[in-house]
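Engineer: sequence unavailable; structure follows:
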């Protein structure tokens, strides 16, 4: 009985194929929009999480000043010294590595090639905090770090711009007027979600940058990596307490430094992405409701057009529930077809969007099932009133209808 009703419904839909196609358009757009938004949102969240993770394992960044203020302004504060980094390494427990960092933007020159890049002064611990291996060459020797020797390790972008595909290890380059021997090349990391090229940098000993380039002993930031299993929030609190003591900040006064916990940043960005994805998905579901209203309108028109047919069926013994089921099945079939087409279009659009936006395509079978069930539910909800109206027609009045 049920399959005969389904066949009747499909036959009725096929008789008005153009009208049926236009009827399900709202369902198609709604389902496709929901799947596209949620899939791309999941891919964006995964990419942001992975990109921030490439900055380092359990990384905590300590910087002078109170960070960005309203309007984008920053409050100035005294810079750190190497002793601050040494105190953190000595007095804060659960740390894997601590790296004092200072940076300058400089012109790197090799022969006729030159490239403007960021020169970062630090220690070998900088590579450890960022989980950054070498592609070739070796790290700085302890004696070279203490003496501030003119040595450097190139990022992949700088190596490509200055040397192409050649191995530069052992070659001497110039950082503006200062000669520097290349002892290694960093492994490629690529760009972050924020458009920053992590490989566009040159690593030099911190004392070299301070003495020969900056002319001071300032440290612009301290990178701290916590051991696996150690809470970065606890590390953050311990660092804040220690630096308040060292910088003689009295109780009640604001810190003149800020500590950025990368795990908190990952959680915040992922949460923001989820909220935006949910918002866009909610907006897309409006199309499903609009599609449901369209189905109800067309089914009401169909009841009016087929009044005599309904009267004949009722007159020869069809039960009200059978007529009700026939029209309800038609509505559900329409919305389900729209759901299937929408799923196909949504997945295709999500795959294309993932390629364009350079985010991973994360297939979520759950959202596909939810979208299909929701589209079928729309057919039941919005198809029930026209189906009930058809089932309650008076056979005599229906047969007399012109």
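Structural biologist: That came through fine. This is a predicted model, so every value here is computed, not measured.

Engineer: CA only for contacts and neighbour counts going forward, please
Structural biologist: Will do.

Engineer: which residues in the stretch 201-350 of the chain form strands?
Structural biologist: Assigned by DSSP state E, counting those that start in this stretch, the stretch 201-350 of the chain shows strands spanning 201-205, 221-226, 257-261.

Engineer: what are the ranges of the helices in this protein?
Structural biologist: 2-15, 17-23, 25-54, 82-91, 125-129, 142-147, 156-163, 206-208, 232-246, 262-305, 307-315, 320-357, 365-391, 395-400 (DSSP state H).

Engineer: give me the number of residues near residue 180?
Structural biologist: Residue 180 has 19 neighbours, counted by other Cα atoms under 10 Å.

Engineer: how close does it get to residue 227?
Structural biologist: Distance of residue 180 to residue 227, given as Cα to Cα, to the nearest Å: 33 Å.

Engineer: repeat that for residue 299.
Structural biologist: Distance of residue 299 to residue 227, given as Cα to Cα: 64 Å.

Engineer: with neighbour numbers in mind, choose between the two.
Structural biologist: Set residue 299 next to residue 227 and count neighbours by other Cα under 10 Å: residue 299 wins out with 25 against 17.

Engineer: so what would you say the end-to-end distance of stretch 180-194 is?
Structural biologist: By Cα to Cα, the extent of stretch 180-194 from end to end equals 31 Å.

Engineer: which residues are contacting it?
Structural biologist: 47-48, 51-52, 54, 132-140, 150-156, 159, 168-174, 197-199 (Cα atoms under 8 Å, 6 or more residues apart in numbering).

Engineer: same question, stretch 339-354
Structural biologist: For stretch 339-354, contacts defined as Cα under 8 Å, 6+ apart pick out 27-37, 39-40, 43, 360-361, 368, 371-372, 375-376.

Engineer: how about CSV for the helices of the chain, with distance to residue 61 added?
Structural biologist: Formatted as CSV, these follow (distance: least, Cα to Cα, whole Å):
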stretch, distance to residue 61
helix 2-15, 63
helix 17-23, 56
helix 25-54, 13
helix 82-91, 11
helix 125-129, 10
helix 142-147, 22
helix 156-163, 23
helix 206-208, 17
helix 232-246, 9
helix 262-305, 8
helix 307-315, 74
helix 320-357, 29
helix 365-391, 37
helix 395-400, 78
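
Engineer: try this one side by side with the last:
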């Protein structure tokens, strides 16, 4: 029974955790919108710059775009310092990534054009550096460079990927000057709608091919494509996890077979008496099959209940969504019963073939 419990428990927990983590990632990607297009220019010799971004925004189906430059910088105020994700972007970044303003103002096109040293902060970063003080018009240091806080974002929450509110956004022109580069390698674009996202992505690909002359120098992914790829990957991972956990169910079934063989041996005289009193092969087989099914069935129930409880606890611990798939529960429990029947069949058949005279003489 313990082998069945461990097997069913493993199947449910592994699949639930896998599907829960997948659902959390999918929710995160979906929350960004189905009309988001991610562009990465891998060719380091590329000359794609901010002026070229304007041409990309004018393509059919493209609503807006923002270049992105991510760094993890030391952000400090007074004596407090935090390692924070600093994003260089333009004024479109907030709308594309569903960030809303809590108070103050956002980055403007003038800030980008004139490299104004202004910063917009997430609420987590504000709390870590300023506590209950108002950060607006206060100065912070980002890798030793002074910036003035002009806005604070509304809380967006966190996911398995991280805390969306632990962030500082500054004009990308400042980071590009600091890194001594005029080239853009990462862009996030927004299509006019989810229906036009695929067409917009194709237009962007065509434009980049004409610009770079090599389709291996860039990658363009729409959010829908990313979701499709994630779905395929997680489907394979779930099947692999189920297969690994299913092995422990087979081990449990072998344990049941061994125990039932011992039971047949220990109850040989009982089988002989029953057959002497008129019990047929069918009734003897049924007796032992019922016993093996009860063992595996009780093990399956305990495994299902403990698996649900453990999945709930682990999902809270990891901060992922709890996914309890009734189909998986049913299959796991049904498989445990089939395991009991299958591995109980050989001992039951062996018991039913015993001759009454031999069974009664057995010591």
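Structural biologist: That came through fine. Remember, it's a predicted structure, so these values are computed and weren't measured experimentally.

Engineer: any idea what the TM-score is?
Structural biologist: For this chain pair, the superposition-based TM-score is 0.87 by TM-score structural alignment, normalised by the length of structure 2; 363 aligned residues with a Cα RMSD of 2.8 Å.

Engineer: nearest to residue 239 of structure 1, out of the strands of the stretch 201-350 of structure 1?
Structural biologist: Among those, strand 257-261 comes nearest to residue 239 of structure 1, with 8.1 Å by Cα to Cα.

Engineer: now the closest one, how far from the centre of its chain.
Structural biologist: Relative to its parent chain, strand 257-261 of structure 1 has a centroid offset of 23 Å by Cα atoms, centre = their mean, to the nearest Å.

Engineer: that one relative to strand 221-226, how many degrees between them?
Structural biologist: Put simply, strand 257-261 of structure 1 runs at 40 degrees to strand 221-226, going by axes from the mean of the first three to the mean of the last three Cα atoms, to 10 degrees.

Engineer: strand 257-261 of structure 1 vs structure 2, average distance?
Structural biologist: Superposing on structure 2 places strand 257-261 of structure 1 at an average distance of 3.2 Å from its equivalents, by mean Cα distance after the TM-score superposition for structure 1.

Engineer: how about residues contacting that strand?
Structural biologist: With Cα under 8 Å, 6+ apart as the test, strand 257-261 of structure 1 has contacts from 59-67, 77, 232-233, 236, 240.

Engineer: and residue 322 of structure 2, what's its match in structure 1?
Structural biologist: Structural alignment (TM-score structural alignment) places residue 322 of structure 2 against residue 361 in structure 1.

Engineer: check contacts around residue 42 of structure 1.
Structural biologist: Residue 42 of structure 1 sits next to 274, 362 when contact means Cα under 8 Å, 6+ apart.

Engineer: how about it, what's its match in structure 2?
Structural biologist: By TM-score structural alignment, residue 42 of structure 1 lines up with residue 19 in structure 2.

Engineer: how about residue 295 of structure 1?
Structural biologist: So, by TM-score structural alignment, residue 295 of structure 1 is matched to residue 256.

Engineer: thought residue 292 was touching its match, still the case?
Structural biologist: Yes - between residue 256 of structure 2 and residue 292 there is a contact at 6.9 Å, judged by Cα atoms under 8 Å.

Engineer: what do those two both touch?
Structural biologist: 340, 344.

Engineer: counterpart of residue 350 of structure 1 over in structure 2?
Structural biologist: In structure 2, residue 350 of structure 1 lines up with residue 311, judged by TM-score structural alignment.

Engineer: neighbours of residue 133 of structure 2, how many?
Structural biologist: Residue 133 of structure 2 sits with 10 neighbouring residues when counted by other Cα under 10 Å.

Engineer: cool, and residue 62 of structure 1?
Structural biologist: Using other Cα under 10 Å, residue 62 of structure 1 has 24 other residues around it.

Engineer: touching, it and residue 219? I think so.
Structural biologist: No - assessed by Cα under 8 Å, residue 62 of structure 1 is found out of contact with residue 219, at 10.5 Å.

Engineer: and the biggest strand by length in structure 1, what's buried?
Structural biologist: Criterion DSSP state E: the longest strand present in structure 1 is strand 95-110. Within strand 95-110 of structure 1, the residues scored as buried using 16 or more other Cα atoms under 10 Å are 95-103, 106, 108-110.

Engineer: kindly report the same for stretch 92-112 of structure 2.
Structural biologist: Those would be 92-94, 96, 99, 101, 106-107, 111-112, for stretch 92-112 of structure 2 by 16+ other Cα under 10 Å.

Engineer: stretch 113-127 of structure 2 now?
Structural biologist: Within stretch 113-127 of structure 2, the residues scored as buried using 16+ other Cα under 10 Å are 115-126.

Engineer: could the residues you listed be laid out in CSV, adding distance to residue 223 of structure 2?
Structural biologist: Shown next, in CSV, are the buried residues of stretch 113-127 of structure 2 (distance: Cα to Cα, whole Å):
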residue, distance to residue 223 of structure 2
115, 31
116, 32
117, 32
118, 30
119, 28
120, 26
121, 26
122, 24
123, 27
124, 27
125, 28
126, 30
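
Engineer: the residues you listed: which two are farthest apart?
Structural biologist: The most distant members of the buried residues of stretch 113-127 of structure 2, if one measures by Cα to Cα, are 115 and 124, lying 25.4 Å apart.

Engineer: distance of residue 333 of structure 2 relative to residue 246 of structure 2?
Structural biologist: 12 Å.

Engineer: how about residue 88 of structure 2: what's its closest non-neighbour residue?
Structural biologist: Nearest residue to residue 88 of structure 2, sequence neighbours excluded (Cα to Cα, 6 or more residues apart in numbering): residue 172, at 3.9 Å.

Engineer: how near is that neighbour to residue 183 of structure 2?
Structural biologist: Distance, residue 172 of structure 2 to residue 183 of structure 2, by Cα to Cα: 11 Å.

Engineer: higher neighbour count, the two?
Structural biologist: Neighbours were counted for residue 172 of structure 2 and for residue 183 using other Cα under 10 Å; residue 172 has more, 25 against 16.

Engineer: is the more buried one in contact with residue 91, as I believe?
Structural biologist: No - Residue 172 of structure 2 lies out of contact with residue 91 (Cα under 8 Å); the separation is 9.7 Å.

Engineer: what span of structure 1 lines up against stretch 92-101 of structure 2?
Structural biologist: On structure 1, the counterpart of stretch 92-101 of structure 2 by TM-score structural alignment is residues 125-134.

Engineer: wait, stretch 346-353 of structure 2
Structural biologist: Using TM-score structural alignment, stretch 346-353 of structure 2 pairs with 385-392 in structure 1.
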